[in-house]
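*Asks:* Got a sequence here, can you build the structure:
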Amino acid sequence: MTIFYFVAFLSLFFAVMTVVSKNPVHSVLYLVVTFFTFTIHYILLNAQFLAVVNFIVYMGAIMVLFLFVLMLLNMNEDSEPMKSALLKVMGVIAAMCLVVTLAGSYKFLHTSAPVEIKNQEIGLVGNLGKVLFKEFLLPFEISSILLLTAMVGAVLLGKKDKKKA
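*Replies:* Predicted structure coming up:
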């Protein structure tokens, strides 16, 4: 249980550092570490598939893409427009909504009983595969055909026309 609280503290710390950091590259790196702590949480909750997907997709692909885009943008203070007063007011309202939500969840956590997992095999990849390929085979195959069609369309749109060149 102490591991959970330590990782939760790290998650909150690096999430705050993501928002507070002035350098966008440092902010993305803090977000990568935050996603890594989420992966540890998934492992502690016996959800190995979600941990692997979070590690590969979010940390490995999306966040690295964000990092490369930020490095290519070459952002500096001169090119950033000044923030308007309306944007600052909207930020304060969003922060107040977050504080109210956190206060409500704190009250809920201390009034409810702890959740116990009755089936320890729920988050394992083998069980997910059995459910995916038995009960949800048709939607799975339809989504794979949809993704294949989108990939072929992207290749055709990206292909240069030889007649015009």
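*Asks:* Please count neighbours and contacts with C-alpha atoms only from this point.
*Replies:* Will do.
*Asks:* Contacts for stretch 106-122, please.
*Replies:* Residues outside stretch 106-122 that contact it (C-alpha atoms under 8 Å, 6 or more residues apart in numbering) are Asn46, Ala47, Asn127, Leu128.
*Asks:* quick check, nearest of the residues you listed to Leu65?
*Replies:* Ala47 (25.6 Å; C-alpha to C-alpha).
*Asks:* just checking, that closest one touches Gly126?
*Replies:* No. Ala47 is beyond contact range of Gly126, at 11.4 Å (criterion: C-alpha atoms under 8 Å).
*Asks:* Would you do the same for the sequence below? I want to compare the two.
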Amino acid sequence: MEQIIFFIVASIAVASAVSFVFAKNPMYAILSLIVTMFSIAALYIILNAQFLGIVQIIVYAGAIMVLFLYILMMLNLSKEDESKKQNLMKFIGVFSAGLLLIGILGAYRGFTFQPVAVDVRADIGLTKNLGRLLFNEYVLPFELASILILAGIVSAVLIGKKDL
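*Replies:* Presented below is the predicted three-dimensional model:
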């Protein structure tokens, strides 16, 4: 039963990713990307990585995709803007995609498959274990990262503050 659910969710992820690539309307492309992100989060949860699944939903599907939608609505793209693209930019895009394809094929050519024995335990991806590890062994780096984030927030507020 778990494999059937996995394949259904994986096929939804692949279908929505293909829909994202071939969508003509940017709004439909962003919405299909949101479906892809939710599907990937479901795959993480099926694979017993609950923390990654929740982070995927909160960070990617929640925050970043909403930001993309907001920017897309602010830009108000239309078909008239599409015709203004120069042929040089299209050529550069095709050329860089070709270089990427050559790089991937070169990396794949040197790849040899060797099966690795994996220790499968049921409690690997649980948030309880991650929290125990973060707040016991790595509490100092965790707190230093939080102080760094707080300093960044205070700096952004001070830079953005208008002089009164």
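*Asks:* re the thing from before, could you tell me which of the contacts of stretch 106-122 of structure 1 belong to helices?
*Replies:* Judged by DSSP state H, helices contain the following of the contacts of stretch 106-122 of structure 1: Asn127, Leu128.
*Asks:* what number of residues lie near the equivalent of Gly160 of structure 2 over in structure 1?
*Replies:* Residue correspondence, TM-score structural alignment: Gly160 of structure 2 in this structure matches Gly158 in structure 1. Gly158 of structure 1 sits with 9 neighbouring residues when counted by other C-alpha atoms under 10 Å.
*Asks:* Gly123 of structure 1 now?
*Replies:* Gly123 of structure 1: 18 surrounding residues under other C-alpha under 10 Å.
*Asks:* and it, helix, strand or coil?
*Replies:* State at Gly123 of structure 1, reduced to three classes by DSSP: H, G, I helix; E, B strand; the rest coil: coil.
*Asks:* any idea what it aligns with in structure 2?
*Replies:* Match for Gly123 of structure 1 (TM-score structural alignment): Gly125.
*Asks:* Nearest spatial neighbour of its match, chain-adjacent residues omitted?
*Replies:* Leaving aside its chain neighbours, Gly125 of structure 2 sits nearest to Ala49 (4.1 Å; criterion: C-alpha to C-alpha, 6 or more residues apart in numbering).
*Asks:* What separation is there between Leu148 of structure 2 and Val59 of structure 2?
*Replies:* Distance, Leu148 of structure 2 to Val59 of structure 2, using C-alpha to C-alpha, to the nearest Å: 19 Å.
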